[in-house]
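[1] predicted model, plus sequence, below.
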Amino acid sequence: MMFGYGDEWWVLLLYPVLLWVPFGPFVMGGLGVWCARRPGPWPWLWTVLLPLEPVGASAAVIVLPWSQPTRTDDLVGYLLVYVAGITVLPWVLGYGTTRVVRAVRARRGRGGAV
């Protein structure tokens, strides 16, 4: 029994959500670098599976109160901050930065100007 009720086991699904806020951008940035350095199915699979639980659990909390209509501005704010800002943007920055650095180094290595 947690918090005095036997049916509140689902709160355990929200602990990764709390950890995803401070550590998620660093994890997703690292996954973006991993995807850029080692192309293949495993980095891409981990990129999708790792944030699935924290993002999915928090999305369920936003959408599930069926008794009240979901407010569009809350949903848009969640998608912009939690999904795009914490999850997607750091991955894109890590992936893009690594690809640009590798391209610049390859260009210099082919006999380009110093």
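    Structure received.
[2] all contacts plus neighbour counts: C-alpha atoms, from now on.
    Fine.
[3] which secondary structure elements does the helix or strand hosting Pro22 contact?
    Element membership for Pro22, per DSSP states H and E: helix 15-37. Judged by 3 or more CA pairs under 8 Å, 6 or more residues apart in numbering; DSSP states H and E, helix 15-37 is in contact with helix 41-49, helix 52-63, helix 89-109.
[4] which of those helices sits closest to Val33?
    With CA to CA as the criterion, Val33 lies closest to helix 89-109 of these, at 5.0 Å.
[5] pretty sure Pro43 is touching Gly30, no?
    No. Contact criterion CA atoms under 8 Å: Pro43 and Gly30 do not qualify, at 10.3 Å.
[6] put this beside the first:
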Amino acid sequence: VLFNEPRFISATPDRTIIISDVGQNAIICIDHNGKVVFRYKPDGQNGLKKPQGVCVDKLGNLFVADFGNNRVQLLASDGLFQRNVLGIESALEKPVAIRVSGSNRMIIVQSDGMVKVFSYS
């Protein structure tokens, strides 16, 4: 089975599709034919816990709202972990939806309904 509990979806500049899957604690990238390009499911400190919103910037970088870990992860376009962009130290709590803008702004909606805007680089 490709998906267990898919939640959010986003498209990349190169026309692949990114899906967060809560049931697998994974991010899955597929091409337009449904073939898996990569599956991001790390263990350890970078492991996802109920990943929710996903979005892609104009360079193809992926942003993942890591709901259960109260953080946002940045992945390269090939699905490799780059860094945690935001976390608890940013007063981020249970991020659900995420969007980035061309002006290096990140808009996040938390499960409590709060909308937060951050700058990132």
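    Ah, there it is. Computed from a predicted model, the values in this text were never measured in an experiment.
[7] and the TM-score between them?
    Once superposed, chain against chain, the TM-score is 0.22 (TM-score structural alignment, normalised by the length of structure 1); 47 aligned residues with a CA RMSD of 5.2 Å.
[8] re earlier: redo the helices and strands packed on helix 15-37 of structure 1 as JSON lines? Include distance to Phe23 of structure 1.
    Shown next, in JSON lines, are these (distance: least, CA to CA, whole Å):
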{"stretch": "helix 41-49", "distance to Phe23 of structure 1": "15"}
{"stretch": "helix 52-63", "distance to Phe23 of structure 1": "12"}
{"stretch": "helix 89-109", "distance to Phe23 of structure 1": "11"}
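[9] pipe these into CSV and attach mean neighbour count and distance to Phe26 of structure 1 per row.
    Shown next, in CSV, are these (neighbours: other CA atoms under 10 Å; distance: least, CA to CA, whole Å):
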stretch, mean neighbour count, distance to Phe26 of structure 1
helix 41-49, 14, 13
helix 52-63, 15, 15
helix 89-109, 15, 7
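[10] which of those helices sits closest to Tyr15 of structure 1?
    Nearest of the helices and strands packed on helix 15-37 of structure 1 (CA to CA): helix 52-63, 8.2 Å.
[11] got the angle between that closest one and helix 15-37?
    Between helix 52-63 of structure 1 and helix 15-37, the angle comes out at 130 degrees (axes from the mean of the first three to the mean of the last three CA atoms, to 10 degrees).
[12] which strands or helices does helix 52-63 of structure 1 pack on?
    Checking 3+ CA pairs under 8 Å, 6+ apart, helix 52-63 of structure 1 ends up next to helix 15-37.
[13] show me what counts as buried in the helix it packs on.
    For helix 15-37 of structure 1, burial by neighbour count (16 or more other CA atoms under 10 Å) applies to 16-17, 20, 24-36.
[14] now the angle from that helix to helix 41-49?
    Using the same axes, to 10 degrees, helix 15-37 of structure 1 lies at 150 degrees relative to helix 41-49.
[15] report the angle between helix 15-37 of structure 1 and helix 89-109.
    Using the same axes, to 10 degrees: helix 15-37 of structure 1 against helix 89-109 is 20 degrees.
[16] identify the residues contacting Met106 of structure 2.
    Residues in contact with Met106 of structure 2 (CA atoms under 8 Å, 6 or more residues apart in numbering) are Ile98, Arg99, Val100, Val117, Phe118, Ser119, Tyr120.
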